[in-house]
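**Student:** Here is my input; please provide its structure:
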Amino acid sequence: MEFLQPENWVKPKGYANGVAAQGRMVFTGGLIGWDENETFPSGDFAEQVHQTFKNIVAVLAEAGAKPSDITRLTWYITDKKAYLSSLKEIGAAYRDCFGRHFPAMAVVQVSALMEDEAKVEIEATAVIEE
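**Tutor:** Predicted structure coming up:
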C-alpha cells in the first residue's frame, strides 16, 4: 500500500489524500451503528460511530482483511455539529478499531439515512495485498 501525498501539500491529519494498492479488493455496504441483531445499542453519535467501526472490522474479517488493509472510508452523517463536537470520542473509537492507519476518507452530511435511528453510515474499501 502506498499513501499518495503531493510533495508541496500540507500533510492531512487523520486521513490520506490518496492510496494506491494491489491485491484482492473487499468492499462493504453502507454499515451503520446497530449490532448483529439490528438493534441500536445507543442513540449517541460517537457510540454509533464506534459500533459502525466494529461492524466494518467484522465484515472485513470475513474476507480475511484487517483494518490495516482499508484503503478508503466514505462516511455519511446526518449531523455535522454532532460529528464535530464528538471528534475526541470518534478519534478514540477509531484508534480502538483501526489503530493509527489512516486511509483516504470523505465525510458527507446527508439529510437522512434509510434507518431512522442511524446517525452515521460508512462504506469501506480494503485491499488485501498479494
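
**Student:** From now on I want contacts and neighbour counts done on CA atoms only, so please keep to that.
**Tutor:** Will do.

**Student:** Next one: Glu38 from Thr125, what distance?
**Tutor:** For Glu38, the distance to Thr125 equals 22 Å [Cα to Cα, to the nearest Å].

**Student:** more crowded one of the two?
**Tutor:** More crowded of Glu38 and Thr125, by other Cα atoms under 10 Å: Thr125, with 19 against 9.

**Student:** tell me the contacts of the nearest residue to the more buried one once chain neighbours are set aside?
**Tutor:** In space, and not counting its chain neighbours, Thr125 is closest to Phe27: 4.6 Å by Cα to Cα, 6 or more residues apart in numbering. Residues in contact with Phe27 (Cα atoms under 8 Å, 6 or more residues apart in numbering) are Glu123, Ala124, Thr125, Ala126.

**Student:** Dump those residues to TSV, plus distance to Met105 and secondary structure.
**Tutor:** Converted to TSV, those look like this (distance: Cα to Cα, whole Å; DSSP: H, G, I helix; E, B strand; the rest coil):
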residue	distance to Met105	secondary structure
Glu123	10	strand
Ala124	9	strand
Thr125	10	strand
Ala126	12	strand
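
**Student:** Give the buried residues for stretch 74-81.
**Tutor:** Residues of stretch 74-81 classed as buried by neighbour count (16 or more other Cα atoms under 10 Å): Thr74, Trp75, Tyr76, Ile77, Thr78, Asp79.

**Student:** before we go on, could you also do this sequence so I can check it against the first one:
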Amino acid sequence: MEFVHASKACASVGPYSHAVKAGNTYYLSGQVPFHPVGGTIVGSNMAEQAAQTLANLNAVLEEAGLKITDIAKTTVFIENWDDFEAFNEVYANFMGDHRPARVCVEVSNIAGGCLIEMDAICVVE
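**Tutor:** This is a model prediction of the structure:
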C-alpha cells in the first residue's frame, strides 16, 4: 500500500492519510470545506461549502496523480436534505460529463459543524 498526503488539501485531523493506494484502487478520505491553510470552514451555505470540499478532494486527486475521470464512486454526507439541489448543482459542474456511482445521505453531525463531507474511490486501469 502507498499513503498519499496532499499538501494543498486541508490537514488531516486524525491518524489517517488523505488517500491510500491499494493495487490500482485509491481510497480517498472524507474531505470537508476546511481552508487548506487556516483550517477554518469556507462558506456559509451549501454551494460555497460544496465547492471548497470538491477543491480539497481535487487537491488529493492531483497529489495522487489522478484526475476526475478516475473517480469510480463517491459517498456524500450532507447535514440537511433541503441542501441537496444546491450540492448537486456544484457536484455536476465539478464532474462535467463524468458520472461515477454515488451515495448521498443526510446525517446529523459533520466534523467541525460543516454542511458536507465527501470521500471517493478511484480506479486506474
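
**Student:** Out of the buried residues of stretch 74-81 of the first structure, the closest to Ala106 of the first structure would be?
**Tutor:** Nearest to Ala106 of the first structure out of these is Thr74 (Cα to Cα; 4.9 Å).

**Student:** separation between the closest one and Gly29 of the first structure?
**Tutor:** Applying Cα to Cα, the value for Thr74 of the first structure to Gly29 of the first structure is 10 Å.

**Student:** re earlier: report the separation between the residue nearest to Thr125 of the first structure and Ile70 of the first structure.
**Tutor:** Relative to Ile70 of the first structure, and taking Cα to Cα, Phe27 of the first structure is found at 9 Å.

**Student:** repeat for Ser86 of the first structure
**Tutor:** Plainly put, Ser86 of the first structure is 23 Å away from Ile70 of the first structure if you go by Cα to Cα.

**Student:** Which residue lies nearest the spatial centre of the first structure?
**Tutor:** Centroid check for the first structure by Cα atoms, centre = their mean gives Leu73 as the closest residue, at 4.6 Å.

**Student:** Confirm that one sits in a helix?
**Tutor:** No - if the criterion is DSSP: H, G, I helix; E, B strand; the rest coil, then Leu73 of the first structure is strand and not within a helix.

**Student:** quick one: what's aligned to it in the second structure?
**Tutor:** Aligned counterpart of Leu73 of the first structure in the second structure: Thr74 (TM-score structural alignment).

**Student:** can you give me the helices for the first structure?
**Tutor:** For the first structure, the helices defined by DSSP state H cover 45-61, 80-85, 87-98.

**Student:** Any idea which of those helices gets closest to Met114 of the first structure?
**Tutor:** helix 45-61 (15.0 Å).

**Student:** List the contacts of Ala111 of the second structure.
**Tutor:** Val32 are the contacts of Ala111 of the second structure under Cα under 8 Å, 6+ apart.

**Student:** how far away is the counterpart of it in the first structure from Ile32 of the first structure?
**Tutor:** Aligning on TM-score structural alignment places Ala111 of the second structure opposite Met114 in the first structure. Distance from Met114 of the first structure to Ile32 of the first structure, counting by Cα to Cα: 10 Å.

**Student:** Check Thr74 of the first structure too.
**Tutor:** Relative to Ile32 of the first structure, Thr74 of the first structure is positioned 12 Å away (Cα to Cα).

**Student:** Mutual contacts of those two, please.
**Tutor:** With Cα under 8 Å, 6+ apart, Thr74 of the first structure and Ile32 have common neighbours Ile122.

**Student:** Need the overlap of contacts for Thr74 and Gly29 of the first structure.
**Tutor:** Residues touching both Thr74 of the first structure and Gly29 (Cα under 8 Å, 6+ apart): Ile122, Glu123, Ala124.

**Student:** want to throw the residues you listed into CSV with distance to Glu62 of the first structure and neighbour count?
**Tutor:** Listed next are these as CSV, based on distance: Cα to Cα, whole Å; neighbours: other Cα atoms under 10 Å:
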residue, distance to Glu62 of the first structure, neighbour count
Ile122, 17, 22
Glu123, 16, 18
Ala124, 14, 24
